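Novice: how would this look folded up:
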Amino acid sequence: MKTQRPKLNAERMARLVEISRVLNATTNLSHLLSRIISEAAELTQAEAASILLLDPKTQQLHFKASSNEVPPEMADMAVSLDDSIAGAILTQNKPMYIKDVSKDPRWNQNVDDAIAFRTRSILGVPMHNVGQEPMGVLEALNKRGGGDFSVQDFETLSILADIAGVAVEQARLFTELQQANAELNELDQLKTDFIAIASHELRTPLSVILGYVSFLRDEAGPEMTAQFDNVLQAAVHLRTLIQDMLNLRYVDAGTTSLTRTRADLITLVRNMNLERDETAVAKEQTVHVNLPNDKLLVVVDEDVMEVIIGNLLNNAVKFTPRSGRIEIKVERQGREAWFRIKDSGIGVPEDQLERIFKRFYQVESPLRRQHEGMGLGLSIAKELVELHDGRIWAESSNKEGSEFIIALRLELPPTGLL
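Specialist: Next up, the predicted model:
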């Protein structure tokens, strides 16, 4: 005949339900363990309580919390599964009540000496994880008033141990997840730093190569021109790859942190020296920049704006044929500043003017395309413009090239001060 579990009174059941809610919402392991032993001691009317957790590597138990202060050296002390009361509770996976520990050969007096406490009796129950495997032991020590622990104390401590076991495993998983995320963030930062350093170190010597080869090509005779064209083509391709590396830093543009300052868009564009772009010079293209005399103040991250404009220029250079022309213009349109860049390239079909801003999208077939690149430049530009609360769009006749426009809100003086 199966023994029926004793019924817990309504007050104790309500308390256990509330404890379960609190424990499962706690992710700090040390706070969690402290709360468990506090509740265990109070619910069973014990003089003290303690928790020992199993180390899955060494298969030994370790004291992790006690209602008495646990010395640091005690937390490192291993408790064998073979010759200890807690070990027997865990390995046999059942509650045990030792009324007089002094008569049990498995009792270790050193524990009492370490915490300055005299243990007379132990009520111990195994703690289980989600898979119902024993993972630790919850102990209540000495019934207050010198009496015996009751059957209801057994039941209460067992329920609390199961609640605690799941909560402890959850807290451990949460901690491991935090550590894994921290490691991933560190690796991601290392990747970002590497890309930034590598691309910066590569761009400077490549600019020298492009400029010098362009000069030699102009000075060379007809028989050497084709050779220098091959070198220029390879250098331009390498510069495209470097720009793609830079763009990879902004693939998750939604998480990019902007450092916005009040800046003059005219000055920003002028300082970029877009007319002297090495790739455009190598392809014998003319870059004409038309800037007004008045200031156009905007609130932007200047470094990020340079990435945006650089991507648009690279796109224009890529799709403009040798000796073609690129027009850049900055103007005021109402309460906005517009940056416009128009190329004399192959143009974009009207039905693809929106799609070209999608990541990795290529107008040309990937198997037959003639222009290098990962298809990230325009998508990154769009995401970064939108982070500035701006707009970007493209216009094209599909015959006379394409034009890309960025619209940014002007930082205007208060009404009445104009």
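
Novice: from here on, just use CA atoms for contacts and neighbour counts.
Specialist: OK.

Novice: could you pull out the helices in this structure for me?
Specialist: With DSSP state H as the criterion, the chain has helices at 10-24, 29-44, 72-75, 85-92, 109-115, 151-219, 222-248, 265-271, 278-282, 302-319, 377-387.

Novice: and for comparison, fold this next one:
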Amino acid sequence: MAKERILVVDDEPDVLHVCERILTSDGFNVKTVSSGFEAVQLASAEKFDLLLTDIKMPGMDGLDVAEAARTVNPHLVCVTMTGYSTMDTAIEALRLGIEEFIIKPFMPQDLIAAVSRALEKEKLRQESARLRALMPLFELNRVFMSTTDVPRLAQQVLSAAASELKASRAVLLLCEEPQSSSENPGPYQTYASFDVANQDISAWARAASGICDGEAHVVLDQGNAADLLREIGAATIIAVAIKAKQGTLGALVLAHDDPSSRFSESDVEFLSVLCGQASVAIENAMLFEELRQAYEDLKQLDYMKSEFISIAAHELRTPLAILMGYAGILEGMVPAELKQYASIILRNAGRLRALMDEMLNLDALERGTSLIRLEGIDLASLVRDTVEDLRPLADTKHQTLSLELGAGNVRLTTDREKFGMVLANLVSNAIKFTPEGGQIAVRSREVPGGIEVEVQDNGIGIAEGEQDRIFERFYQVEDSLTREHEGMGLGLSIAKGMAELLGGRISLESELGRGSTFRFTVPLAPRL
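Specialist: The predicted model follows:
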């Protein structure tokens, strides 16, 4: 049912009565007066949505009534009734923005139709004005979302609000912590201000203290906050909450110093949409800052770890070399029954040296200090030599290590040491994770633009969810406290880094419980 309030003005009592009956029966809230002067007085004292007035009345005609009433209520819809009209009257009515004419006598449905059309026109006009007012927000949203610095973003939001509403002064306040309770948010800190730089900000914070999770905005005027307005020196203030998922982030507070200026409903709507956009942008900027700081902390930790690895590996090499030297001398001097102990020392010292070499190789890759020494090499010889070097390791586990050299007499220009290191890491990794009696096959072949070496095993395999991480530093599929296989989890990471350094790549196919296939490709010559 319609709830609009309609003021009817006519000097004929019968017309007033008929209009009141027709409009009331259709659900409108109707008041009637019989003179233009009464109509202007009532329109000044009460808010009406539509004025229905006769044009020809003694004392003050309907067009004068409409003009006077609209000085008080600019959005008042006006419909005129007349039994006769002239061209001058019609032109004057158009100038005043009269929405509809009704010619006397009229049928009830004619009156209802005219009033409904006039109200609908005003709704469409207001909606059009609202959309035009909101259009700048689309461009502002793009600007907000591209800003990751919170103070700069706050100033952009504040400037947009103050400019659009022509506010005398404004501040944007953010809570030190997002407020999720129903209590008043705070304490606030100032992130941006407009023409309040030298003023105590605490009064502005108190103006925003009425905003809580259940209330999106507050409007302060002489009727509800005279003392606070006097302290700030403003005629009226509006505070709008900036809310995010986790609660209230802060508030946008604007003031008019001119007593004739007021914040309208459209202003409230504009600020609500603006603060909604601002909340998302501010939240994103805060998250970005947290991520940036976390990234910087991680970089520092990573640097410290790399420095530790580099220093530790270098400092251990000298005492380890001395240890291996004297252990080798002892192995040749002690009786046969004691040689096994010297051999154990040498074997484990060799393992420690291999671990230090891995750490140094990784450190060089990360620092970008690895040098490539190019030379022409025979692919078959290099692959065969690498496999034969590792065959004793496979024999200790009774594994079958086969070699298929399908590439023929291929020569390539690359770094022999690094190529051998990549292949050795892949083969030793296959031996390590293939159970006793398992099978490992190494195959080489020529592919367009380069060569490919494949290492296939029927070992434990790698789960699909782990395959993206298998080349990360120190990453191992097994838990560090319960794993059965030795190593620091650097071999595959080094292999990948060395392969890329040579202009190649490593790929993986694996199925849990059925084994893995690693493919290593490099160009026949470096790409310059």
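
Novice: quick one on the thing from earlier: for residue 124 of the first structure, which of the helices of the first structure is the nearest?
Specialist: Nearest of the helices of the first structure to residue 124 of the first structure, taken as Cα to Cα: helix 85-92 at 6.9 Å.

Novice: mean per-residue distance, the closest one to the second structure?
Specialist: Taken over the aligned residues, the distance from helix 85-92 of the first structure to the second structure averages 3.1 Å (mean Cα distance after the TM-score superposition for the first structure).

Novice: so what does that helix touch, helix or strand wise?
Specialist: Helices and strands touching helix 85-92 of the first structure, by 3 or more Cα pairs under 8 Å, 6 or more residues apart in numbering; DSSP states H and E, are strand 122-128, strand 134-143.

Novice: got the angle between the longest one and helix 151-219?
Specialist: So that's strand 134-143 of the first structure. 140 degrees (axes from the mean of the first three to the mean of the last three Cα atoms, to 10 degrees).

Novice: just tell me the aligned range of stretch 41-54 of the first structure in the second structure.
Specialist: Matched against the second structure by TM-score structural alignment, stretch 41-54 of the first structure falls on residues 162-175.

Novice: centre of the chain to that stretch, how far?
Specialist: 25 Å (Cα atoms, centre = their mean, to the nearest Å).

Novice: would you mark the buried spots in that stretch?
Specialist: Of all the residues in stretch 162-175 of the second structure, those buried under the rule 16 or more other Cα atoms under 10 Å are 162, 165, 167-175.

Novice: same thing with stretch 3-22 of the second structure?
Specialist: So, applying 16+ other Cα under 10 Å, buried residues of stretch 3-22 of the second structure: 5-11, 15-16, 19-20, 22.

Novice: before we move on, the earlier item: distance to residue 395 of the first structure for the helices of the first structure - can I get that in JSON lines?
Specialist: Formatted as JSON lines, the helices of the first structure follow (distance: least, Cα to Cα, whole Å):
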{"stretch": "helix 10-24", "distance to residue 395 of the first structure": "56"}
{"stretch": "helix 29-44", "distance to residue 395 of the first structure": "58"}
{"stretch": "helix 72-75", "distance to residue 395 of the first structure": "70"}
{"stretch": "helix 85-92", "distance to residue 395 of the first structure": "73"}
{"stretch": "helix 109-115", "distance to residue 395 of the first structure": "79"}
{"stretch": "helix 151-219", "distance to residue 395 of the first structure": "31"}
{"stretch": "helix 222-248", "distance to residue 395 of the first structure": "23"}
{"stretch": "helix 265-271", "distance to residue 395 of the first structure": "21"}
{"stretch": "helix 278-282", "distance to residue 395 of the first structure": "22"}
{"stretch": "helix 302-319", "distance to residue 395 of the first structure": "13"}
{"stretch": "helix 377-387", "distance to residue 395 of the first structure": "14"}
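
Novice: and of those, who's closest to residue 405 of the first structure?
Specialist: Taking Cα to Cα, helix 302-319 is the member of the helices of the first structure nearest to residue 405 of the first structure, at 9.5 Å.

Novice: so which elements touch that closest one?
Specialist: For helix 302-319 of the first structure, the packing partners by 3+ Cα pairs under 8 Å, 6+ apart are strand 336-343, helix 377-387.

Novice: related to what we said a few turns ago, just the endpoints, please. Distance across the match of stretch 41-54 of the first structure?
Specialist: 21 Å (Cα to Cα, to the nearest Å).

Novice: now what about it, what contacts it?
Specialist: Applying Cα atoms under 8 Å, 6 or more residues apart in numbering, the set of residues contacting stretch 162-175 of the second structure from outside is 154-155, 158, 161, 185-196, 204-205, 248-257, 267.

Novice: try it again at 6 Å.
Specialist: 186-195, 249-257 (Cα atoms under 6 Å, 6 or more residues apart in numbering).

Novice: among those residues, name the buried ones.
Specialist: Of the contacts of stretch 162-175 of the second structure, these count as buried by 16+ other Cα under 10 Å: 186, 188, 190-194, 249-257.

Novice: can you name the two of those that sit furthest apart?
Specialist: Among those, 249 and 257 lie farthest apart (Cα to Cα), at 26.6 Å.

Novice: what does residue 388 of the first structure correspond to in the second structure?
Specialist: Using TM-score structural alignment as the criterion, residue 388 of the first structure maps onto residue 502 of the second structure.

Novice: and residue 209 of the first structure, by the same measure?
Specialist: Match for residue 209 of the first structure (TM-score structural alignment): residue 323.
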